[in-house]
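K.L.:
below are the sequence and a predicted model for it; my questions follow.
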Amino acid sequence: MGGAGVRLRAVLGVRSAGPRGTWPEREPDADALLRGFRTRFGVPPAGVWHAPGRLAVMGEHTAAGGGAGLYVALPWGVTAAVGPAPDPGVHVAAPGGPLRPRERAARAVARTVAEARRTGVLGADAGVRVVLDADLPEHASLGYTAAVGAAVALALADLGGGPPPEGATADERVCLAARPGCAVRVNLRSMRTTVLPFDLAGEGLRLVVVDTGALPRRDLRVVRAAELERAQQVLGPLRSVQDLPGSLRRLPDPVLRRRVEYAVTEVHRLNAAVGLLRAGRSGETGPILSASHLSLRRFGLPTREAELAVETASRAGARGVRMSGWAGTVLALAAEERVEGIGAALTTEFGAMGWVPPRVRAAVPSAGAHRLR
């Protein structure tokens, strides 16, 4: 969708949802969490752990086709004070008070505790207390839930004297395996991870994270997975497709042809990007990111806000730009000196549409989950 099309929608009265929730400005304070835990539960925690958010660089939409994803850890994440409970319960709180069991972070902690019990890391009747804080937004496709799970999983493994956890999901594996100046490739079928050099700081580059706040009306992950599954019933596993034009001719549904075209070609783009990373040429991945975004249109994903962000960042000097994840977040690869100008251009263009300006942060690939106290 071009800029003119985006503006036409605005004239017709279609408005951006704007950022959902907040992007916390304050970094979690480990010592404050220690004190907060003691105040709430009357005893100190066993320790404090941190896990980063994660940014999907490319490939994340190919899971249903057995593809691979390339990710980095972010400098923002979730910090958790964790300790045993005197009962079998799972007690989760934030600095502002206890979390309801249905809240996102509380559900993530409960799933992690259940997995620890299943694998024997935690006794069947052992309870857990958690107080957590974050400087990562919950609804921006930046791995908030995975960061909660990774922080608690590492805490339980440390306290139980077991080996470091691998992670129950691809996102958690990224949070746990990441290293500074590196990307993590995840085989989305086997969940095997590979750490690759991605030293953007050394090349004077940044990943510009643009949170447009434009959430889709419904979660498209299940819909796209079902579409790829229907295609695979005809073609077999997409990872085995060799003759793409011939395979597309076997699909009578034009929607399925578009979905398969994206899923198969994205694997090749990701492999090309991995080759550049292995060769120490991270700065040359920009055109691949932009090509990935163009192909994502065949997958029916980018929102109009994401499209405007991509076009604006490209015009402002980014080396490559694409939508990341499923919630309207955009990433741009840019020289450090271009970051401020990209942010200003985004504010101007979104303001011209009458939309809430996106939230813009610059990042470099950061450390994975670790113990702080």
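P.N.:
Alright, I've got the coordinates.

K.L.:
from now on I want contacts and neighbour counts done on CA atoms only, so please keep to that.
P.N.:
Will do.

K.L.:
mind listing what the closest residue to A201 other than its chain neighbours touches?
P.N.:
For A201, ignoring the flanking residues on the chain, the nearest one in space by CA to CA, 6 or more residues apart in numbering is V364 at 6.4 Å. The contact partners of V364, by CA atoms under 8 Å, 6 or more residues apart in numbering, come to L74, P75, G181, D199, L200, A201, L205, R206, L207.

K.L.:
let's bring in a second model and compare:
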Amino acid sequence: MSELIDDTQAGFERRYSYAPSGIWSSPGRVNLIGEHTDYNEGFVLPFAIDRRTFAALALRDDDVVRVSSAASDEIVSMKLADVSAGASAMEGVGDAGRWAAYPLGVVWALGQLGADLAGLPGFDVHVDSDVPIGAGLSSSAAIEGALATALNEVWRLGFDGAQLVDVCHRAENDFVGAPTGILDQSASLLSQEGAALFLDCRDGSSSTVDLRLEESDLAILVIDTKVAHEHASGDYAARREACETAARELGVRALRDVTWPQLLAARDRLDGVVYRRARHIVTENQRVLDTVEVLRNEGPTGIGDLMFASHRSMRDDFEISTPELDLAVEIALNYGALGARMTGGGFGGSVIALTPVPMITHVQVAIDGAFAEHGYGGPEMFLVWPSQGARRDR
């Protein structure tokens, strides 16, 4: 990571012609199990990965905010008062600067949750990252977490981790316009090295679950299919709407409150699509609870079947998989992985495969061959390890 930290500092100095006061970072995440359960007030089990977004930042002596990225030549600049206006602040920003909605949304959300933006200095910030964009590894939450952590320190706001999760969640929902739950931001901000984060999305409470991958000679292989996905798209919103419809027709606050017998009893009075969406959420919540129990009692070698059951449910009931994702899961399981599933919001992105270390190359070669045979573009494959959440690096 030291090279990327140096690159982030150098990028700041090239764009702004002076040195930053510090560098902060926040990781991407893999969701081990528990997909689309977060906005249904259910359970999730993500972990932060050892790929991070870095933010080099320095305060200014005026009220101007400037944001830049290693991925773009454009510097987006506006006054704090304009950011306070909300999502309309992005109306004059060109396509190349649309990514700036994520850091600017954090500034806006800090103001919504108590920071007096009118009384605070502006800042310059430059971000760099090795979290793949559009791969389902939450590159957006990594940006949000890095900036929220930096501003919380330099503006001396005193927000705790749970409050920063709320800040980043509001930024993504209400400023960017992506109707996600709190999974991504919680994992990026709160995770501990070597462990997954068992999160109750109703009350925000969490606990760590040791993954013990190395002692079991296992690794998590990420297979990025290069089919990009977009959380702000209509497909994601449609799934959330179907879940809300099911909860309303079942007379509960959220699908978290529905048991399997209750759902079965209501099958004939729910629309078929709505029923399948609800079936995924109800069964996925139980799979998260079962996975936590197995990890704590038996270790990671026992969760493979739960991972595949989760993928099958996302493929058949929630209908958010793609042919590329399904192929990656099938080949990984056929060539040695103990478990595999798509991870993230769906409609593209990545598969994770729980793989014995001696079988990693075998799985990678098989997937490369299968993708070529089907005429798909070559996937990117890499290992990830459970890592620390947001922090200051320099």
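P.N.:
That came through, no problem. These numbers come from a predicted model, not from an experiment.

K.L.:
what does S17 of structure 2 align to in structure 1?
P.N.:
S17 of structure 2 maps onto G42 of structure 1 when the alignment is built from TM-score structural alignment.

K.L.:
state the distance from that match to P86 of structure 1.
P.N.:
12 Å (CA to CA, to the nearest Å).

K.L.:
ok, T329 of structure 1 next?
P.N.:
Noted for T329 of structure 1: a distance of 41 Å to P86 of structure 1, by CA to CA.

K.L.:
what about the two, which has more around it?
P.N.:
Set T329 of structure 1 next to P86 and count neighbours by other CA atoms under 10 Å: T329 wins out with 31 against 11.

K.L.:
show me what that one lines up with in structure 2.
P.N.:
In structure 2, T329 of structure 1 lands on S350 (TM-score structural alignment).

K.L.:
quick one: contacts for the spatially closest residue to its match that is not a sequence neighbour?
P.N.:
Distances taken as CA to CA, 6+ apart place D224 nearest to S350 of structure 2, at 4.3 Å, with adjacent residues excluded. The contact partners of D224 of structure 2, taken as CA under 8 Å, 6+ apart, are A135, G349, S350, V351, P379, E380, M381.

K.L.:
pretty sure the fourth one is touching E330, no?
P.N.:
It stands for V351 of structure 2. No - assessed by CA atoms under 8 Å, V351 of structure 2 is found out of contact with E330, at 10.5 Å.

K.L.:
picking that back up, in strands, which of the contacts of D224 of structure 2 fall?
P.N.:
Here DSSP state E is the test, and the contacts of D224 of structure 2 give S350, V351, E380, M381 as lying in strands.

K.L.:
I figured the first one hits H229, correct?
P.N.:
Think S350 of structure 2. No - using CA under 8 Å, S350 of structure 2 makes no contact with H229, being 9.8 Å away.

K.L.:
between the two, which contacts overlap?
P.N.:
Here S350 of structure 2 and H229 have A135, G136 as joint contacts, going by CA under 8 Å, 6+ apart.

K.L.:
who's in contact with the match of T329 of structure 1?
P.N.:
So S350 of structure 2 contacts A135, G136, L137, V222, I223, D224, T225, K226, L325, M342, T343, G344 (CA under 8 Å, 6+ apart).

K.L.:
of those, which are reproduced in structure 1?
P.N.:
Checked against structure 1 using both residues aligned by TM-score structural alignment, their matches' CA atoms under 8 Å, the contacts of S350 of structure 2 keep these contacts: A135, G136, V222, I223, D224, T225, K226, L325, M342, T343, G344.

K.L.:
ok, and the most crowded of the residues you listed?
P.N.:
The most crowded member of the kept ones among the contacts of S350 of structure 2, judged by other CA under 10 Å, is M342 (36 neighbours).

K.L.:
how close does it sit to S191 of structure 2?
P.N.:
In terms of CA to CA, M342 of structure 2 sits 21 Å off from S191 of structure 2.

K.L.:
do C201 of structure 2 as well
P.N.:
Following CA to CA, the distance that separates C201 of structure 2 from S191 of structure 2 is 15 Å.

K.L.:
looking at the two, which one has more neighbours?
P.N.:
Set C201 of structure 2 next to S191 and count neighbours by other CA under 10 Å: S191 wins out with 27 against 21.

K.L.:
which position in structure 1 aligns with the more buried one?
P.N.:
By TM-score structural alignment, S191 of structure 2 lines up with A178.

K.L.:
what is the three-state secondary structure of the nearest residue to its match once chain neighbours are set aside?
P.N.:
Residue nearest to A178 of structure 1 in three dimensions, not counting chain neighbours: G368, with 4.3 Å by CA to CA, 6+ apart. Three-state assignment for G368 of structure 1 (DSSP: H, G, I helix; E, B strand; the rest coil): coil.
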